[in-house]
Each structure stands twice: as structure tokens, then as C-alpha cells.
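K.L.:
Coordinates for the following, if possible.
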Amino acid sequence: MPFKNIIGHERPTRILKTALRRNSLAHAYLFYGEEGIGKRLVAKALAQAVNCAAKPLEEHLADDACGECSACLHTESETHPDFVSLEPEGTMIKIGQVRALQEQIQLKPMAGRYRFVILNEAETMNEEAANALLKVLEEPPGQTILVLITSQPHTILPTVVSRCQKIRFTPLTEQQVMMLLKQKKSCDPSQLGRVAALAMGRIGLALELDPKTLEAEWLKFSQILLGDSSGDMEELLGLAQEYAHDREATQRALQWIGLWLRDLLTIKIQSKPSFVLTGSSSPPEADELLKASTKLDVEEIMAFASLIHWIWKALARNINRQLALEVLLMQIRHTIKRAS
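P.N.:
Coordinates of the predicted model:
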């Protein structure tokens, strides 16, 4: 996919397009940012741009690929002879993989201007592999571009990082994720906002999320958060237990509660609110949201949002996940019942 077709990531693509125009590409880049936000997609766009056959090899590079020539199509499908993708074998990138890469990049490109290497999940390199890669970066072969991709740059050997041009990637906006979902995923438009919000700017995750599964998940939380009694105690404790089995599940529970609070806050501050959880302001669930909004004031909503933020950060310290969810849900339940 050429740069022109990429949604979001304006700053990284601007940096790369400027380097293409000025013929000042680095021999190695480090693309870093959260998982699943499109770093590899941009790396492939750069690979297409440097080897696009729309211009003769001897001519100066354009700042974007045509996306239609055989070179672009082969790069897109990752079958171009000068495109190399290095992925972890099992849980790590091993020295044998890097040594094989060393041999490969000593050869001149077979068909394009550059041999282009994507090293995905670079943080999984073991120490031997990282030291072997360091030798490549210290004496980079001509006509080779390496792009290291990671969500954990702090875990990569500092001497490796220092020899790369670092480009930071940030999550997409919800609107950008929704635009991409409309292009790539067939689902009820009313569910797009829910999927985009839960993905938190990670298009990779958004494409993996199943709208039907999300519908079932929200039903569980809506029975607690939107019911007249905010759910009985047994149901509340059961929900907390169900979403406490690992950090990811607990984060999902916090997201659902956070989206519910966000919709309540929207009701408080907008004259014609549109809800993330229901997709519009008209379904029956919207009436339940409106009713719930009368039982919490803005200060209480913000206090619960702060508590969610605190729990989210505390998950990294291995707090008791079930207890944290129980306390959060019980406090919400108590506040709503007190206002009833």
C-alpha cells in the first residue's frame, strides 16, 4: 500500500517522504510504538517506494510508490526478491536468522534499487542475535535498508538503537480506525464505534475483534451498569471473577466501564449526544444510559474514571485484579443505589 493510501501516521510518512525526495534515506530505521497500530504497514510502503518500477532505476526516487507496477505488487504480497521479512522463530529472533540475513545482504539487489529488510518484533532478539545485528549496522552494506519494528524499544540493545534513525508511531484516532474498519470489515455500522473505542487506536486489534463477541460482552456489563438495581451482588462478583483471570481480560473490563462512563459524561455535556456503546442516541439502551446519567454527577463520573486509570496502571504491579474490579463495581453500584 503506497503512503497516499495510508490513513493516519502523518508525521512518520512525512519524514520518510522527505527523505525520499532528498535522497537522504537512512540505512537503518527503528519504528517504535504500540503494538498493532500500523508500523509494519508504513515499512512496507517505504519498501514499495524505494523499489517502485514506475521510474527507471537510474532516475531519482519519487516520494511515493505507484502501487500498481509489478515491483509494488510483489512487495505488497512479500514476494519481491529484494524484500526480506525477519520474524521471531517461536518466541525470539535467533542468531542463526541474523547470520543468514548477513549473508543475504552482502549480495547486490536482484531486481530493485535496494534490498529492503523488515525485522519485526525486534525486542525479541536474544543477546547473540542483537550483537550480530550490531555488526551489520556498524558496517552497513550499500543498497540495503533495514527497518526494525518494536513496541518495546527500551529492551533493545542501546548500541543497536543508537545506530538507527528512530521514528515514533502513535495510535490512530477512533475516527481513523472507523474509516479503516469501513473499508476492511463488514459489520453493522452501529457497532463500529464500539470496536474502534475498544481497539484504542490499534487497527490490528480492531480487525481481530468480533462484533458478536463484543455484543455478548457488553450485555454482561450492561446488566450490571444499566440495570435498575445495578445488578445483584452475586452477579457483580461473578463478573469481576470472570474478567480477573489475566491482565488483558481485566483491561477489557476497565475499558467497558470506561466507555460507559464516557457515554454518561457525553450526556452531561452535549445537548444531542451520540453514544459509543449503542451506536446512536435512539435504541432502548440509550434510554437506560440517560436514566443512569441522572444518578451520577460529573464529579462522580470523573472520580470513577480516575479510579479506572489508577487500576490500569497498578496492573503492572500485579495487584489483586479480582479485588480491584469488585471494589470498582461495588462503588459504582453503591453510588447509583444511593441516588435512586
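K.L.:
contacts, neighbours, all on C-alpha from now
P.N.:
OK.
K.L.:
From the chain's centroid, how far away is the helix or strand hosting Thr13?
P.N.:
Using DSSP states H and E, Thr13 falls within helix 10-22. Taking C-alpha atoms, centre = their mean, to the nearest Å, one finds helix 10-22 lying 21 Å from the centre of the chain it belongs to.
K.L.:
How about it, which residues are buried there?
P.N.:
Within helix 10-22, the residues that qualify as buried by neighbour count (16 or more other C-alpha atoms under 10 Å) are 12-13, 16-17, 20.
K.L.:
Ok, stretch 204-213 next?
P.N.:
Buried positions in stretch 204-213, judged by neighbour count with 16+ other C-alpha under 10 Å: 205-207, 211.
K.L.:
To compare against the first, here's the next sequence to fold:
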Amino acid sequence: MSTSKVCFRNLLLQDTVARQLSHSFSRGRIAQTYLFAGSESTGRLPSAKAFAALLQCAEPLAVDGLAADACGACESCLRIAADSHPDVTIVRPDGYEIRIDQVRALQDAAALKPGTGRWLIFILDPADRLNQSSANSLLKILEEAPSHVVFILIARETGAILPTVLSRSEIVRFASPAPSEIRATLAEKYSLSAENAAICCSLGEGRLGHALLLAESALPEISNSGLKYSHIDYLNTIKTTSRHWQEVFAGAASLEEAMRLAALPCREFYAPLLASRKEFCRSLLMSAALPVSFPIIFADMLIDRLDSAVRAMQKSFEPLFAEAKKAYPAAVIKDLDGAISSMLNSWSGQQLEELLLCLLNWYSDTLKIACGADETLLLNLDRKEDIITLAAVDDIALLRARIELVEKSAGLLRRHVQPALVIENLITQIGGLEP
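P.N.:
So this is what the prediction gives:
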């Protein structure tokens, strides 16, 4: 299997980041701790790996306007591309969090000397999943680590990082590309028509990584079926997605392989889920009036469908656990069970977060048109006519209130307020009904 070169010149729409890190390397100014801050799918992990490749590269190049970049062809570069370099470690959450025992293991590893490279590099992805204990333990490691150790912390925002860790970090900010930039990149990279590039950008909710994933898969057709049917389609697609995951897990040869597969994108059923959610949000906003009972019925159905999906996916792991019990002690099995439960529940929570993100982007686009912005700034450019229709009906004050409402609802979900109540209240107010 061929592996793409891991280097700055292969990054998409992050030229500023590439120049910043390349310049630091060329001047010999390597910080011990970096914080790569930005929203998901902006290329934070690929950039971290490209920087690690440059640090370990046997023959760095000055190329494409960069002061330095990894060659992409030496043994170190190839091993980093294959995630097999012994001196580059990516630390990911065990379940939902990066736990204290993971950080303690990191402390032991950081005390060693590099095996084959110049540096020991540790990438924490995402570092905002450190709990309080593990964050405090990491701070101690940062204070005591040898000069040949480099830490790269990946997080959504600087506020999610312990202030004492933040103060020791060089911040590298990742800007979200404009929708027009994403569409142009998709059209060039995959030879997509303007229409299909717009659909990928829209379904990916303006996140480059998601849009790239969609561009590599078959684009779904989006029907204008109306609220009466769109919410059923959306709920059914959640169920179908769960069944696909069950098949993936059931086909795994071991528990470890199933967990590895769970971290990989499954293109064949990713696009239909996003398309059905997009159509539901469109229909919800375009409906002249909602049935009074709809918010509570839909909220209950959505949460029930997500809970059922999680239970079904957990059940698909049972045969793998039965085999694993023959090889691992009970304590390890218990930890693995907890990690899988956290992973699946995180998937359920992600579906709710992305539903609200989809609504937020619809309202944001409508506000742009209502304020007279250029249509090329729209995320949902493929639904321009719908957005123009909404902008003609809703005034600017109402649209801003709706955006604030969706953002507030997202905050309530993050604080673990009962999801059914949050969704019910949100849809009730969107429909103009009294909560």
C-alpha cells in the first residue's frame, strides 16, 4: 500500500502554519512545547506529523517557498508517514479521556534518549481531553523533560488547556478555510464540478477534512422531501449507519482490530448520514408551521434511536470480548470495556453536536444574505435559493436570536443536560411555539 508523503507542501489551505513552523526550524528555534489550536478538520494532526517529519528528516529541503520541509523519502519520513517511527508517539484518549496512567507512561518514555532520530516527539491528540489529574501530571513532565523532547498538543482552543501548560507553549493557530477556498480546493484536487464541490463543502459543514472525505466517496442525491418525511429519513439513516458499524465490528478478527477500525472513516455510509441530516435541517427551517407535538416526539425518537444504536454496536463486540477473555486478565478486559463504551457514547454525542452545527450553519448563511453579504461566502452554496427564501422571511434580529439559541443549546449538551429536553426545547422555539 502506498503512503502519501508527510510534509508541509502536501498540506491543504494551511500555508501560514507551514511557513511559521518551517521558519522556526530553519532558524534553529525549536520550542519544547507547541499548542496546535483550531477547530476539527483544519489539518492539525497532519501538520503535527509534517513538523515531526521535518525534525527527524535526514535531508530537509528548501522548496515551494518554504525555508525547510521534510524530504518525504528518507527512512524517518517514511516511518512517520506509516505511524511506525519509534521516536514519534501519538497519544490518543483511552475512551473519552487521556488518563493519568497514559501520562505516567509518557513520563517514562520522555526520560529516554532518542533511538534513531534527533528528537523524541510526543503528539497529544486531542490534548483538551486531558482530565485534571492527567493535565497536572503533564505539566510536571513539561517542567522536567530533557531538551531533546518536543511535545505537540492538539486542541480546539487555548482555553481548553491548563493555563500553566499554556504559558509554556508556543501557539500555532489553525484558521478554518473560507467555504470558497474549500470548494476551489475540492474542484482542483478531485476534478469535481462546481456543483459537486459545493455539495461536499455543504455536507461537511465547512470542515476541510470532512469535505475531503466526502469528495473521495460517492456523492448522495439530496431530495426535497419535506418535514413529513425528512425526519424519518434522518432517523432511519442513523439506524442504517449503526448496522454498518455492527458489520464492521463483527468482521474484525480481534478486539484490537475492531477498535482500530472504529477510528477509521467509513466513506460508504458517511455521506448518506450527513445528507439526511442536512435535508432534515432544511425542512425544519423551511416549514411554515410545526405540529405542536412534533418537537417532543422527534426529540424522544432521536435519543431513542441513538441509544438503540449504541446498544446494538456494544452487542456486536460481545463475541470479540469472549475471545479476548482467554488472552487478557480481568482488569484489562474491564478497561477495554470501559474504553469501548466511552467511544460509542462519544459517537452518540457527536451526532447531536453535528445536528446543532448543521442548524447553526443554515442560520449563519441566512444571516449573511439578510445582511447583504456576497453569496460566495455561503457555506451551503448548493442551497442558495432556499437560503434566499429564508432571508426574505426572517429579520436580522430573529436570525441572531436563533443563532444564539443554537449556541446555547450546544453549551447545554456539553454540560450534560438531558439531551431530549435540549433538542425538544430548541425545535419548539425554532418552530415559534412556546417552550
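K.L.:
Could you report the TM-score for this superposition?
P.N.:
The TM-score (TM-score structural alignment, normalised by the length of the first structure) is 0.74; 311 aligned residues with a C-alpha RMSD of 3.8 Å.
K.L.:
Tell me the counterpart residues of the helix holding Thr13 of the first structure in the second structure, please.
P.N.:
On the second structure, the counterpart of helix 10-22 of the first structure by TM-score structural alignment is residues 15-27.
K.L.:
Pull the residues that contact that stretch.
P.N.:
For stretch 15-27 of the second structure, contacts defined as C-alpha atoms under 8 Å, 6 or more residues apart in numbering pick out 8-9, 30, 47, 51, 55, 66-69, 172-174.
K.L.:
Same check on stretch 176-192 of the second structure?
P.N.:
Contacts to stretch 176-192 of the second structure, defined as C-alpha under 8 Å, 6+ apart, come from residues 12-13, 38-39, 42, 193-194, 197-198, 200-201, 206-208, 211-212, 215-216, 376-379.
K.L.:
And stretch 199-207 of the first structure, by the same measure?
P.N.:
34-38, 171-174, 177, 180-181, 184-185, 195-196, 198.
K.L.:
One more pass at 6 Å, please.
P.N.:
Under the criterion C-alpha atoms under 6 Å, 6 or more residues apart in numbering, residues 36-37, 171-173, 177 lie in contact with stretch 199-207 of the first structure.
K.L.:
Same question for stretch 282-300 of the second structure.
P.N.:
With contact meaning C-alpha under 6 Å, 6+ apart, stretch 282-300 of the second structure is reached by 226-227, 420, 423-424, 427-428, 431.
K.L.:
ok, now how distant is Glu423 of the second structure from Arg267 of the second structure?
P.N.:
You called it Glu, but residue 423 of the second structure is Ile. 28 Å (C-alpha to C-alpha, to the nearest Å).
K.L.:
Neighbour count: those two, which is higher?
P.N.:
Per other C-alpha atoms under 10 Å, whichever of Ile423 of the second structure and Arg267 has more neighbours is Ile423, with 24 against 14.
K.L.:
and the more buried one, that one's in a helix?
P.N.:
Yes - read with DSSP: H, G, I helix; E, B strand; the rest coil, Ile423 of the second structure is one of the residues of a helix.
K.L.:
Show the contacting residues for it.
P.N.:
Residues near Ile423 of the second structure by C-alpha under 6 Å, 6+ apart: Ala299.
K.L.:
Nearest spatial neighbour of Cys62 of the second structure, chain-adjacent residues omitted?
P.N.:
Not Cys; residue 62 of the second structure is Ala. Ala68 (4.5 Å; C-alpha to C-alpha, 6 or more residues apart in numbering).
K.L.:
so what corresponds to that neighbour in the first structure?
P.N.:
Match for Ala68 of the second structure (TM-score structural alignment): Asp63.
K.L.:
Check for me that its match belongs to a helix.
P.N.:
No - under three-state DSSP, Asp63 of the first structure sits outside any helix and is assigned coil.
K.L.:
That one and Cys72 of the first structure, how far apart?
P.N.:
On the measure of C-alpha to C-alpha, Asp63 of the first structure and Cys72 of the first structure end up 14 Å apart.
K.L.:
Of these two, which one has the most company?
P.N.:
Cys72 (26 against 21).
K.L.:
Buried residues, stretch 373-390 of the second structure. List them.
P.N.:
So, applying 16+ other C-alpha under 10 Å, buried residues of stretch 373-390 of the second structure: 375, 378-384, 386-388, 390.
K.L.:
Can you tell me which of those residues is nearest Val91 of the second structure?
P.N.:
Leu379 (33.0 Å; C-alpha to C-alpha).
K.L.:
so what's the closest one up against?
P.N.:
Applying C-alpha under 6 Å, 6+ apart to Leu379 of the second structure gives the contacts 179, 202.
K.L.:
Spell out the secondary structure type for it.
P.N.:
Assigned with three-state DSSP, Leu379 of the second structure falls in the coil class.
K.L.:
any idea how far Leu399 of the second structure is from it?
P.N.:
In terms of C-alpha to C-alpha, Leu379 of the second structure sits 16 Å off from Leu399 of the second structure.
K.L.:
again with Met259 of the second structure
P.N.:
In this view, Met259 of the second structure and Leu399 of the second structure are 42 Å apart by C-alpha to C-alpha.
K.L.:
These two - which one has more neighbours?
P.N.:
Set Met259 of the second structure next to Leu399 and count neighbours by other C-alpha under 10 Å: Leu399 wins out with 20 against 17.
K.L.:
excluding its backbone neighbours, what's nearest the counterpart of the more buried one in the first structure?
P.N.:
In the first structure, the residue equivalent to Leu399 of the second structure is Ala305, according to TM-score structural alignment. Distances taken as C-alpha to C-alpha, 6+ apart place Gly258 nearest to Ala305 of the first structure, at 6.5 Å, with adjacent residues excluded.
K.L.:
Having no further points to raise, I will conclude here.
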